[in-house]
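Undergrad: prediction below, plus the sequence it came from.
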Amino acid sequence: MSLPVLKSLRDCSDYSLTVEPFIPQLYALPARLLDVRNLEGLTQLYIETNPLLSAFAVSVVIAGVFLVVSEVNRNYSQADRMWSILPNVYVAHLAVWARLAGLPHGRIDLVAAFTTVWSCRLTFNYWRRGGYSVGSEDYRWFVTPNPSKMPGVAFFLLNVTFISFIQSVLFVAMSCVPAYAILLSSRFNPEITTADLAYFAVEVTLVLSELLSDGQQWAYQTAKHQYYKDAKLPSGWNQADLDRGFITSGLWAYSRHPNFFAEQTIWFLLYQWSCYATNSLYSWTFIGSGTLILLFQGSGWLTEAITAGKYPEYAEYQRQVGMYIPTSFRGYQAPAHKPKVIRTSDLAKRQQEKEKQK
């Protein structure tokens, strides 16, 4: 038996009924895999294993891969490279499993469609920023905790726990866990509802807002670096904005991190979708999005600390604009001051200093 016998929709969000009975399958899975002799046997094992537990098992294996690769290459952004891919894979896995098991799959297909759109957007943006280039690594690892400034054993333990294992399991928790509850509820309500379509529409809208905010950031950074390189003001930009060093227009005029706000909301909304599907006010499926929100608080604080240390005007930006949730619809108002004049020679000198640091 791979799915629980449930009596009501609310049972679909009960951890003791939907997960605990299948934990022994997790322990038995390695031995059963060794007994597989052909593709048919593997398919049968796949169907007979609870889909949430099999996803968790895969995440543990992937965590081991993250650990080994990061230690061998001394590059700790292995999970970052898979952040935009694995959550979608886990939801798509539920959709495939439902088909093979002969279960209603319309609603889980809808969830998978949204996560696929999300995955394409984030993967594209990560690629555009050079995330998949050989040797690329999240700049925050060079600030804190810096592996070169921490005892080797301490950083290894951090890698084993948070960097490799916790992040890998988080991919399952924030995507597959709420989607699993929706899959279970489909046995009671197999048809896609108007509310399902509404959740889907809002999710896609949030993804589009990320696409917009990332595009605005990309355009600004491209113009800024070109300006610093050749001292020529790009068309459509003014000197004061580029001298500031950070973007304050578009969605960024109302939120200091509109993309981060949308990302947290996306996964919290998936949790809410699972609550609706299971007729529950709240449930344990919040574990993934809740952890993600906490993670963003720390990550956001670190990003802010780095940025504030680089740009003097950022403190004023922080005062006027909310970190995630907009606090005013007026938008950022730059303080009145004379535009800073930067000579071409100054820009050339700055570029030479950067080249020396490389």
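TA: Cool, got the structure. Numbers count the residues shown, from 1 in each chain.
Undergrad: please make it C-alpha for all contacts and neighbour counts, starting now.
TA: Noted.
Undergrad: ok, now how distant is residue 344 from residue 227?
TA: 10 Å (CA to CA, to the nearest Å).
Undergrad: more neighbours: which of these two?
TA: residue 227 (18 against 14; other CA atoms under 10 Å).
Undergrad: got another one to weigh against that:
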Amino acid sequence: MGQILRTKYFIVNTMGNVKNIIIAFLAPLPSILFYLSFLNHYHYSPTSHHPSLWKWCYDHPLLLANVLFFFNVNVLFWLVALLQSSHWMIDPYWTVIPVILVHYYASHPVAQYDWWRSRILIVLTWVWSMRLLHNYLRRENWQWGQREDWRFTEMARQYGTHWWWASFFAIYLPHQIFLIALSLPMYVVHSSVDQPLTMWDMVALLLCVSGIAIAYLADTQLHNFVKLRQGGEAVVPVLETGLWYYSRHPNYFGEQVWWWGVFVFAWSMGHGWTFVGAFTNSMCLAYVTKLVEDRMLKQGYRTEAYTLYQRTTSVWVPWFKSHHLKTKNA
């Protein structure tokens, strides 16, 4: 009987996983098909005549990105979430949307850019995306949509019966603001005059690679620690080895270094105003950091150890401890 139940659970779980994978892959198709239709129908020449819709898409690439994001991500993803009673899909798509956006900016008919700078940024964005998507999937035991972000679950409890409509404004609109703002340097790189590479592009490359590497190492160390705890092998309540010895959130630090590196590509071309994306992301991570630490302190077996960890260890930037950590023997 037990074997039958396990087999039934496995089949149901697998079917649910496959269903969510299909949904995730179909979700961006409306925007992709619309954009491909635009590219297929719009051929610019001084004497050409096009429907006003295609002309608008040609003249306003950044606005078009926002319109497609609003209807395809905000509205469609929100409707899917209501049907599934879970806002899981926006989490993996945080890693995918920047890749879609950088290719969109590079392929738009009005794009003009240095080939090397564009390819460097595109490759870096792919590497960042694959790293983050890999971390998401291994954290979720390679399951798609089995659970939503714990912060969304807590917000659902707070909003109660109003969550069905409040979730649109609490989850999806902020994601549009963050991701479009973060992608502004990608837009600038592909919409400015053809400027050759400079020393600052090499600085941006170094920052981006460093950010990806730091975040990967930090997330891997955290993943291994969680696995040890789940297997009963780790008895310490707080991870304080590796990068986590020098920073309480080295993964967040790496993520910020990545986005500030992307900003340097645009800054080197004279578009310092694009700092708004990296700055907004840093402010968001500051808030998320508070939420995570408050949650840690509420877990009784961790409270004392984590309080001491807070007093001795840097929040983001890896640094030496303020004093030697003294632990009590059990």
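TA: Structure's in. What do you need? Treat the numbers as computed from the prediction; the structure is a model and nothing was measured.
Undergrad: quick one: residues contacting the residue nearest to the spatial centre of the first structure.
TA: Residue closest to the mean C-alpha point of the first structure, counted by CA atoms, centre = their mean, is residue 83 at 5.6 Å. Applying CA atoms under 8 Å, 6 or more residues apart in numbering to residue 83 of the first structure gives the contacts residue 171.
Undergrad: and if we set it to 7 Å?
TA: With contacts defined as CA atoms under 7 Å, 6 or more residues apart in numbering, residue 83 of the first structure has no neighbours.
Undergrad: where's the counterpart of it in the second structure, which helix or strand?
TA: Under the alignment (TM-score structural alignment), residue 83 of the first structure pairs with residue 94 of the second structure. Remark: residue 94 of the second structure resides in helix 90-107, with elements defined by DSSP states H and E.
Undergrad: how about residue 133 of the second structure, what's its match in the first structure?
TA: With TM-score structural alignment as the criterion, residue 133 of the second structure pairs with residue 123.
Undergrad: then residue 306 of the second structure?
TA: By TM-score structural alignment, residue 306 of the second structure lines up with residue 314.
Undergrad: ok, now which ones touch that match?
TA: Per CA under 7 Å, 6+ apart, neighbours of residue 314 of the first structure: residue 308.
Undergrad: pretty sure residue 210 of the first structure sits against residue 259.
TA: Yes - here residue 210 of the first structure lies in contact with residue 259, judged by CA atoms under 7 Å, at a distance of 4.9 Å.
Undergrad: could you confirm residue 327 of the second structure falls within a helix?
TA: No - per DSSP: H, G, I helix; E, B strand; the rest coil, residue 327 of the second structure lies outside any helix segment and is coil.
Undergrad: look up how far residue 306 of the second structure lies from it.
TA: Remark: distance between residue 327 of the second structure and residue 306 of the second structure (CA to CA) = 12 Å.
Undergrad: quick check: residue 15 of the second structure vs residue 34 of the second structure, distance?
TA: Counting by CA to CA, the separation of residue 15 of the second structure from residue 34 of the second structure is 30 Å.
Undergrad: revised request: answer the last question for residue 125 of the second structure.
TA: 23 Å.
Undergrad: measure residue 273 of the second structure to residue 295 of the second structure for me?
TA: 35 Å.
Undergrad: what's the answer for residue 227 of the second structure, then?
TA: Where residue 295 of the second structure is concerned, residue 227 of the second structure sits at a distance of 19 Å (CA to CA).
Undergrad: give the aligned range of the helix ranked longest in the second structure in the first structure.
TA: Across the second structure, the longest stretch assigned as helix under DSSP state H is helix 199-230. Per the alignment by TM-score structural alignment, helix 199-230 of the second structure matches residues 194-225 in the first structure.
Undergrad: return the mean post-superposition distance for that stretch against the second structure.
TA: Aligned to the second structure and superposed, stretch 194-225 of the first structure gives a mean residue distance of 1.3 Å (mean CA distance after the TM-score superposition for the first structure).
Undergrad: cool, and stretch 297-307 of the first structure?
TA: So stretch 297-307 of the first structure averages 0.8 Å relative to the second structure (mean CA distance after the TM-score superposition for the first structure).
Undergrad: and that stretch, which residues are buried?
TA: Using 16 or more other CA atoms under 10 Å as the test for burial, stretch 297-307 of the first structure gives 300, 303-304, 307.
Undergrad: taking those residues one by one, which sit in helices?
TA: Going by DSSP H, the helices hold 300, 303-304, 307 from these.
Undergrad: could those residues go into JSON lines alongside distance to residue 95 of the first structure?
TA: Below are these laid out as JSON lines (distance: CA to CA, whole Å):
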{"residue": "300", "distance to residue 95 of the first structure": "33"}
{"residue": "303", "distance to residue 95 of the first structure": "36"}
{"residue": "304", "distance to residue 95 of the first structure": "39"}
{"residue": "307", "distance to residue 95 of the first structure": "41"}
